[in-house]
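S.K.: need coordinates for the below:
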Amino acid sequence: MPRLGLNPDHLALAGAELADESGFEAVTISRVARRVGVQPASLYSHVDGSADLRDRVAMLVLGEMADAATSAIAGRSGRDALGAFADSYRDYAHRHPGRYEASHRRTSPSPRTVDEGRRHSTLSAALLRGYAVPEPEHVHAIRLLGSTIHGFVTLEFTGGFAHSAPAAEVSWDRIVDALDHLLRTWPTSSTDV
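M.R.: Alright, predicted model coming up:
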């Protein structure tokens, strides 16, 4: 019988909190069970094992990140929207390092996975409309934005910028300026496949 108050969403949140405290690899059935005060076997009434639990944490995180980005860009356009968009992801990563790590997990295919991924793509596409990047080029521009933002944050987390000047914040602002310039002058190609 499922324990009162426990449900998959509650366990995903407990897993996300544990990830922020101890890293995403700490999110296991036994650790989350300890955190919520039950025996590990009790969790199997709500999740299908550690992989399912981690997928649920990743979906929670993707939703939180999309919500933050949506709020950040509301009512903005151009460079202002781009800066708010990029900052929302970077700020989230700094506030929630374990959760952010979960966002990079390759999850099991499901309608919810597709929906959460689509929210991020839709947000990126909305941002791009402020730059008049042609719609056939959106996939390329979205990949550039994601690679740049997440690549920078990953290198920052691993200490890649810790041993040189200027501070990472200065480079971050320059990178957002460079992205803004590139999006305003986006090249198109007639040889797209």
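
S.K.: contacts and neighbour counts: CA atoms only from here.
M.R.: Noted.

S.K.: next one: the closest residue to residue 3 other than its chain neighbours from residue 89, what distance?
M.R.: Counting by CA to CA, 6 or more residues apart in numbering, residue 3 lies nearest to residue 42, which is 7.4 Å off, once chain neighbours are set aside. Using CA to CA, to the nearest Å, we find residue 42 at a distance of 34 Å from residue 89.

S.K.: just residue 21 next, same as before
M.R.: Taking CA to CA as the measure, residue 21 falls 19 Å from residue 89.

S.K.: more neighbours: which of these two?
M.R.: For the pair residue 21 and residue 89, the greater number of neighbours falls to residue 89 (21 against 14), based on other CA atoms under 10 Å.

S.K.: show me what contacts the more buried one?
M.R.: Shown in contact with residue 89 (CA atoms under 8 Å, 6 or more residues apart in numbering): 65, 68, 69, 149.

S.K.: pretty sure the second one contacts residue 87?
M.R.: No. If you go by CA atoms under 8 Å, residue 68 and residue 87 don't touch, sitting 9.8 Å apart.

S.K.: one more, so I can put them side by side:
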Amino acid sequence: MARAGLTVARLTEAAADMADDVGFENVTVLALARSFGVKDASLYSHIKNLRDLRQRVAVASLSELADCVSDAVAGRAGKDALVAFAGAYRDYAREHPGRYASTQFELDSDAVLASDARRHSQMSRAILRAYRLPEPDETDAVRLLGSTFHGFIALEASGGFSHSPPRESEQSWQRVLDVLHHALENWPSH
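M.R.: The predicted structure follows:
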């Protein structure tokens, strides 16, 4: 019989909270078990292993992030949608650093897990509709947005902008969004 109170959902949520507190890379089965006051063996009736646990956190985080982005971009298009999307993405990373880090975790191709990851990707593609990019340009644009947002967020979180000339990172963020909008509107043809 499973220990009372331990469920996959509860373990995933606790691991996500732990990731925000100590960093995603520091989430372990042993640490999670200790937080529940049980032996790590007690968790293995709910999760397969550490990879399974981290993957569950990543999927839950991608779903949360997609919800935040969806709320932010509702009824918006073009630059307005781009700015709302980017703001929701950055806010999520600031408020949930461990969960955000988990969104970069490589997922297995399992259909259930992949569906949540696809939902996140579809949000990116939805804001690009106003820019009317054909494939494969749309895929390239999704990758441009993701790498730009992630790069900026990672540098900002690590203090990477503290060595730059004095300029608020918020001013740079707004300028980056202006440049992205311009690039999307003026996407080069083949």
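
S.K.: quick TM-score on the pair, please.
M.R.: For this chain pair, the superposition-based TM-score is 0.94 by TM-score structural alignment, normalised by the length of structure 2; 189 aligned residues with a CA RMSD of 1.2 Å.

S.K.: just give me the neighbour total for residue 90 of structure 2.
M.R.: 19.

S.K.: for it, give me its contacts.
M.R.: By CA under 8 Å, 6+ apart, residue 90 of structure 2 lies in contact with 149, 153.

S.K.: quickly find the element holding the residue nearest to residue 3 of structure 1.
M.R.: Residue 42 of structure 1 belongs to helix 40-43 when assigned by DSSP states H and E.

S.K.: go on, residue 71 of structure 1?
M.R.: Applying DSSP H and E, one finds residue 71 of structure 1 within helix 50-73.

S.K.: quick one: buried residues of that helix?
M.R.: 50, 52-63, 65-66, 68-70, 72-73 (16 or more other CA atoms under 10 Å).

S.K.: which residues of structure 2 does that helix align to?
M.R.: Under TM-score structural alignment, the counterpart of helix 50-73 of structure 1 in structure 2 spans residues 50-73.

S.K.: how far does the matching stretch sit from the chain's center?
M.R.: Chain-centre distance of stretch 50-73 of structure 2: 6 Å, with CA atoms, centre = their mean, to the nearest Å.

S.K.: mean deviation, stretch 145-156 of structure 2 versus structure 1?
M.R.: Stretch 145-156 of structure 2 differs from its equivalent in structure 1 by a mean of 0.7 Å after superposition (mean CA distance after the TM-score superposition for structure 1).

S.K.: can you list contacts of that stretch?
M.R.: Here stretch 145-156 of structure 2 makes contact (CA under 8 Å, 6+ apart) with 86, 89, 90, 93, 161, 169, 173, 180.

S.K.: which among the residues you listed gets closest to residue 38 of structure 2?
M.R.: Among the contacts of stretch 145-156 of structure 2, residue 93 lies closest to residue 38 of structure 2 (CA to CA), at 30.6 Å.

S.K.: thinking that closest one is in contact with residue 100, fair?
M.R.: Yes. With contact defined as CA under 8 Å, residue 93 of structure 2 counts as touching residue 100 (5.1 Å).

S.K.: between the two, tell me which one has more neighbours.
M.R.: residue 100 (29 against 21).

S.K.: now for the more buried one: which residues touch it?
M.R.: When contacts are counted by CA under 8 Å, 6+ apart, residue 100 of structure 2 touches 61, 92, 93.

S.K.: same check for those residues, but in structure 1.
M.R.: Contacts conserved in structure 1 for the contacts of residue 100 of structure 2, counting by both residues aligned by TM-score structural alignment, their matches' CA atoms under 8 Å: 61, 92, 93.

S.K.: quick one, strands of structure 1?
M.R.: Secondary structure of structure 1 by DSSP state E: no strands are present.

S.K.: quick one: the helices in it?
M.R.: Assigned by DSSP state H, the helices in structure 1 fall at 8-22, 29-36, 40-43, 50-73, 78-95, 97-102, 111-129, 138-157, 168-184.

S.K.: the fifth one against structure 2, how far on average?
M.R.: After superposition onto structure 2, helix 78-95 of structure 1 lies on average 0.6 Å away from the residues it aligns with, using mean CA distance after the TM-score superposition for structure 1.

S.K.: give the buried residues for that helix.
M.R.: Of the residues in helix 78-95 of structure 1, 78-79, 81-90, 92-93 count as buried by neighbour count, 16+ other CA under 10 Å.

S.K.: return the member of the contacts of stretch 145-156 of structure 2 nearest to residue 12 of structure 2.
M.R.: residue 93 (18.3 Å).

S.K.: now the closest one: how far from residue 18 of structure 2?
M.R.: 15 Å.

S.K.: could you do residue 162 of structure 2 as well?
M.R.: Residue 162 of structure 2 is 28 Å from residue 18 of structure 2, by CA to CA.

S.K.: cool, residue 64 of structure 2 as well?
M.R.: Residue 64 of structure 2 is 16 Å from residue 18 of structure 2, by CA to CA.

S.K.: helices or strands up against the helix holding residue 71 of structure 1?
M.R.: Counting contacts by 3 or more CA pairs under 8 Å, 6 or more residues apart in numbering; DSSP states H and E, helix 50-73 of structure 1 is packed against helix 8-22, helix 78-95, helix 97-102, helix 111-129.
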